[in-house]
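# no sequence for this one, just the structure:
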C-alpha cells in the first residue's frame, strides 16, 4: 500500500521534532528531505527550537583526537567506553587535524592547534567545517559564542580572540567572515589572558571562566557576546584561591563548579539555580561533598556532572612513575558514596595535550554562508 503524500509543511513539522542524530538516516529517503535537512537554514533553526536535545559525551585525548564516549552509570560497576576517533581532515596536509584545545558551543566545536595560527569550527554531526586564519600571531586564545539578531532573533555566531599579556582582543563574525578589533577593554581590572589556561565553558551563547580581580578574590567571569564585554559573577563563597577549581555545563541549562579550597579540604560540587547576567546575581546549591584525597586531581583536569544520579566523571592524566614524560588518559567516576571507579581510556603516550571531557549537543546549525563549503 502506497503511503499518501503529505503536505510539505506537515512533513517539515514532523522532521523538526526528530532527534538530530536520527535525521542523518532520513537524508537518503528522498531528494526533498535531503535538501531540507542539509541546506535549509530556516529548518535548522526550527529543529533547534522544537526537537528534544541529545546530550552526548566527547573526549579530547592526549594524542589530539576527539572521540565519542559511552557512559553507563547504572548498577554497581559504572563504566566508560571510548569510541573510535571522529574524522577531521586538515585540507592543507590531507591528514587528521591535531587538536590541542577544544571548546563546545551550541552543537559547534571550536578546535585549536598548538600554534594558534588558525582555528577550525566544526559541526561533528554534519561534518561541515570553517577554517579561520587568526592573523599569524602566536599566543592567541579563542572563545566561541553567539549574540541574537535584534529583529529576527536568529543567532549570530562569533569568535573572541585575546592576545596573551595584552589588552588587545578581536571579534570574528561568521556573517561577515572577517575580524575586527574591540575598541575597549573587555575586562577592566581583571587578569584576563592568563585565566584562559583554566577551564572555559559556554552556556546559552556566553562563555564563563575563573578569574580574580584587583582585590585577589576569585570569581566567575562571563563574556557577553552581545555587549562584547565581561561581567563578574560571584562563586558560592569568597576565596583568594583554590587548590583545585573546575567548571562544567549541566545539560545546557546550568553551570557546575568543583571547588577545593585546600588539599586538606574535601571537594565540593555546586550548581547554579539562577544566573542573571544583567544584575550579576547568581544563586548556588551545594550538590556533593567528595573526599578525593586518594586520587589525583589537578587544575588541568575536566569533569562532567550527572546531576540526577549525583555522580561525577573526572578526566585526568596519570603520570608514569617510571618515566615522567609518559602518561595515560584516565577517567575517575565517583558518586556521593565516595566509591571511585578508575577507567583507563588510553595507552601510554608522551605528553601532547591535556585530556578533556565535555558534553556535545548534536545540532544542524550551519557554519558557512549558503552556497559555500
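Received the coordinates, thanks. As the structure is a prediction and not an experimental result, all values here were calculated from the model.

# alpha carbons only for contacts and neighbour counts from here, please
Fine.

# let me see the ranges of the helices in the stretch 1-150 of the chain.
Taking DSSP state H, counting those that start in this stretch to define them, one finds helices in the stretch 1-150 of the chain at 8-15, 20-26, 31-39, 41-50.

# of all those helices, which one is nearest residue 144?
Among the helices of the stretch 1-150 of the chain, the nearest to residue 144 by Cα to Cα is helix 41-50 (18.0 Å).

# the inter-axis angle of that closest one versus helix 8-15?
Direction vectors for helix 41-50 and helix 8-15, defined by axes from the mean of the first three to the mean of the last three Cα atoms, to 10 degrees, enclose an angle of 40 degrees.

# buried set for helix 41-50?
Judged by neighbour count (16 or more other Cα atoms under 10 Å), helix 41-50 contains these buried residues: 41, 43, 44, 45, 46, 47, 48.

# and the gap between the closest residue to the fourth one other than its chain neighbours and residue 201?
So that's residue 45. If you skip the residues right next to it in sequence, residue 45 has residue 365 as its closest partner in space, 7.3 Å away by Cα to Cα, 6 or more residues apart in numbering. Distance check for residue 365 against residue 201: by Cα to Cα, to the nearest Å, it reads 19 Å.

# take a look at this one as well, against the first:
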C-alpha cells in the first residue's frame, strides 16, 4: 500500500499487518466506523481462514499502525456445510469493530459459474444474506461501500410534531 507524503512530495510504503500473502489469497482494504480507521481483511485459501486487522485512527497518527492482534478470525471450515461455494473471491467488506462482525461480498465459483454473494460473518457465525441467481461477469462483481457524497444531505429522524425536511442537494 502506498501513500503520498506532501511534505517530501514522494510516495512512501505503508505496512500491512498480513504476515504473508500468497498469489491466490485475497487482501481487501476497507474503513471502520466513521472512516476514522482502516481495516484489512486477508483470506488464506490454504486454510480457509479470514483474518481482519484494524489500524489506529488515521487522523490522529502521523504514521499508520495496526493493532498487533487479529480483531476477527473466521474459520470457514466450521461453516463449510452452510457455504455453497467451491472457490470464493472476497471483493469488499465492512467491519463492525464493536460487535466483531463483517459484511462481506464475494464472487464465488458455484457449479462452474461465478455468482455474487453477500454474507455476514463473525467468529462463530456465518449467514448468507444474498446470492445472485444469474451468472455474473467481472463488471457485476459485488461491492459494499460506506461513502456518501458530500453533496447529498442525509435526513435525520425528526421528533414528533416537527415538520420533516426533504432531501436536498446543496
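Now that the structure is in, tell me what you want to look at. Since the structure is predicted, the reported quantities are computational estimates derived from the model, not experimental observations.

# show me where the second structure has strands.
When secondary structure is read from DSSP state E, the second structure shows strands at 2-5, 10-13, 26-32, 37-44, 49-57, 72-75, 87-96, 101-110, 113-122, 125-131.

# would you tell me which of the ones you listed gets closest to residue 64 of the second structure?
When the strands of the second structure are ranked by proximity to residue 64 of the second structure, the top entry is strand 49-57, at 6.7 Å, counting by Cα to Cα.

# mean deviation, that closest one versus the first structure?
Taken against the first structure, strand 49-57 of the second structure registers an average deviation of 1.6 Å after superposition, with mean Cα distance after the TM-score superposition for the first structure.

# tell me what that strand is packed against?
Contacts defined by 3 or more Cα pairs under 8 Å, 6 or more residues apart in numbering; DSSP states H and E place strand 49-57 of the second structure against strand 37-44, strand 72-75.

# check the fit of the shortest one onto the first structure and give the mean distance.
Once fitted to the first structure, strand 72-75 of the second structure is off its aligned match by 0.8 Å on average (mean Cα distance after the TM-score superposition for the first structure).

# the first structure: matching residues for that strand?
Strand 72-75 of the second structure lines up with residues 288-291 of the first structure when matched by TM-score structural alignment.

# run through who's touching the matching stretch.
Where contact means Cα atoms under 8 Å, 6 or more residues apart in numbering, the residues beyond stretch 288-291 of the first structure that reach it are 266, 267, 268, 269, 270, 310, 335, 336, 338.

# residue in the second structure paired with the first one?
Think residue 266 of the first structure. Checking TM-score structural alignment: residue 266 of the first structure goes with residue 49.

# in this structure that match contacts residue 88, no?
No - contact status for residue 49 of the second structure versus residue 88: not in contact, 11.6 Å apart, counting by Cα atoms under 8 Å.

# give me the more crowded residue out of these two.
Taking other Cα atoms under 10 Å, residue 49 of the second structure and residue 88 do not tie; residue 88 has more neighbours (23 against 15).

# just to revisit the earlier point, for the helices and strands packed on strand 49-57 of the second structure, give me JSON lines that also has distance to residue 96 of the second structure and mean neighbour count.
Conversion of these to JSON lines gives the following (distance: least, Cα to Cα, whole Å; neighbours: other Cα atoms under 10 Å):
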{"stretch": "strand 37-44", "distance to residue 96 of the second structure": "10", "mean neighbour count": "22"}
{"stretch": "strand 72-75", "distance to residue 96 of the second structure": "10", "mean neighbour count": "21"}
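
# I'd like to know which of these lies nearest to residue 59 of the second structure.
When these are ranked by proximity to residue 59 of the second structure, the top entry is strand 37-44, at 8.5 Å, counting by Cα to Cα.

# ok, average deviation of that closest one from the first structure?
Here strand 37-44 of the second structure is compared with the first structure after superposition; its mean distance to the aligned residues, by mean Cα distance after the TM-score superposition for the first structure, is 1.7 Å.

# so that strand versus strand 26-32, what angle?
Here strand 37-44 of the second structure points in a direction 160 degrees away from that of strand 26-32 (the same axes, to 10 degrees).

# quick one: map residue 108 of the second structure onto the first structure.
When the first structure is aligned by TM-score structural alignment, the residue opposite residue 108 of the second structure is residue 318.

# its match contacts residue 330, correct?
Yes - because the distance of 6.4 Å satisfies Cα under 8 Å, residue 318 of the first structure is recorded as touching residue 330.

# thank you kindly, that will do.
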